[in-house]
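Peer 1: only the shape, not the letters, is given here:
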């Protein structure tokens, strides 16, 4: 596993830290106003998805690997709704904000 403080991209590092600490305000402050996301290829409402899949259900990421300058992660993701699964995450970053998140099962 890769410790969160060892993730290459500072914005992605902050997102993972916000997820793992359950810090909803920090997470949403990292998103660009027009940020979008997909989950297993389907577009989702990013705010609703994050509330349900991360914050209400106590989401947690354990990063296995990173690539693409830290913008692509493979992680064990768990929450109270689905249990644990191996997931892939792709982040598009603009400045210090997340513009897009694509996630799904790895």
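Peer 2: Here it is on my side, so go on. Everything numeric in this text was worked out from a predicted model, so none of it was measured. Numbers count the residues shown, from 1 in each chain.
Peer 1: CA atoms for contacts and neighbours, from now on please.
Peer 2: Will do.
Peer 1: residue 34: how many residues sit nearby?
Peer 2: Using other C-alpha atoms under 10 Å, residue 34 is surrounded by 9 other residues.
Peer 1: which residue sits closest to it, ignoring its sequence neighbours?
Peer 2: Nearest residue to residue 34, sequence neighbours excluded (C-alpha to C-alpha, 6 or more residues apart in numbering): residue 99, at 6.9 Å.
Peer 1: equivalent analysis for residue 1, please.
Peer 2: Nearest non-adjacent residue to residue 1, counting by C-alpha to C-alpha, 6+ apart: residue 64, 4.6 Å away.
Peer 1: which residue sits farthest out from the middle of the chain?
Peer 2: Distance from the centre of the chain peaks at residue 95, with 17.0 Å (C-alpha atoms, centre = their mean).
Peer 1: ranges for the helices of this protein?
Peer 2: 10-21, 24-29, 46-50 (DSSP state H).
Peer 1: and the shortest one, what does it pack onto?
Peer 2: Right, the one you point to is helix 46-50. strand 31-39 (3 or more C-alpha pairs under 8 Å, 6 or more residues apart in numbering; DSSP states H and E).
Peer 1: ok, and here's another one to check against it:
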């Protein structure tokens, strides 16, 4: 069963997924903390470049199926490049409530 982004528990994760769901390219850059990092399938990636390529340019979005404490989502990620993949997303939220790191990859 899909969890709507507006029902995700952590406010920073909820804002991230909601921005992706709504393809809010203008609002998205304000969400990650300054200097935020990310990895995809274990490889470090440039956050800005990856978000543009894997989310906004390819119309990508995750549909959360399960949420665990500590910022972990299991989701079906769909985009125009890869189609649909079962993915895991792990978010680290800093003391200011902003995402300082996230990791994603096939589940």
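Peer 2: Looks like it arrived, so ask away. On a predicted model such as this, the values are computed, not experimentally measured, just so you know.
Peer 1: pick the most buried one from the helices of structure 1.
Peer 2: helix 10-21 (a mean of 19; mean count of other C-alpha atoms under 10 Å).
Peer 1: so how much does that helix differ from structure 2 once superposed?
Peer 2: Here helix 10-21 of structure 1, set against structure 2 after superposition, deviates by a mean of 0.5 Å using mean C-alpha distance after the TM-score superposition for structure 1.
Peer 1: look up how far residue 53 of structure 1 lies from residue 103 of structure 1.
Peer 2: With distances taken as C-alpha to C-alpha, to the nearest Å, residue 103 of structure 1 is found 12 Å from residue 53 of structure 1.
Peer 1: meant to ask about residue 104 of structure 1
Peer 2: With C-alpha to C-alpha as the criterion, residue 104 of structure 1 and residue 53 of structure 1 are 12 Å apart.
Peer 1: for structure 2, which strand is longest?
Peer 2: strand 83-93 (DSSP state E).
Peer 1: trace that strand over to structure 1 and give me the residue numbers.
Peer 2: Alignment note (TM-score structural alignment): strand 83-93 of structure 2 is matched to residues 83-93 of structure 1.
Peer 1: got the contact list for the matching stretch?
Peer 2: Under the criterion C-alpha atoms under 8 Å, 6 or more residues apart in numbering, residues 11-12, 71-78, 98-106 lie in contact with stretch 83-93 of structure 1.
Peer 1: ok, now stretch 6-16 of structure 1?
Peer 2: Here stretch 6-16 of structure 1 makes contact (C-alpha under 8 Å, 6+ apart) with 4-5, 26-27, 30, 61, 66, 69-71, 91, 93, 96-98.
Peer 1: which of those sits closest to residue 42 of structure 1?
Peer 2: residue 91 (15.6 Å; C-alpha to C-alpha).
Peer 1: distance of that closest one relative to residue 11 of structure 1?
Peer 2: Residue 91 of structure 1 is 9 Å from residue 11 of structure 1, where distance means C-alpha to C-alpha.
Peer 1: and what of residue 3 of structure 1?
Peer 2: Per C-alpha to C-alpha, residue 3 of structure 1 is found 15 Å from residue 11 of structure 1.
Peer 1: repeat for residue 88 of structure 1
Peer 2: Distance from residue 88 of structure 1 to residue 11 of structure 1, counting by C-alpha to C-alpha: 17 Å.
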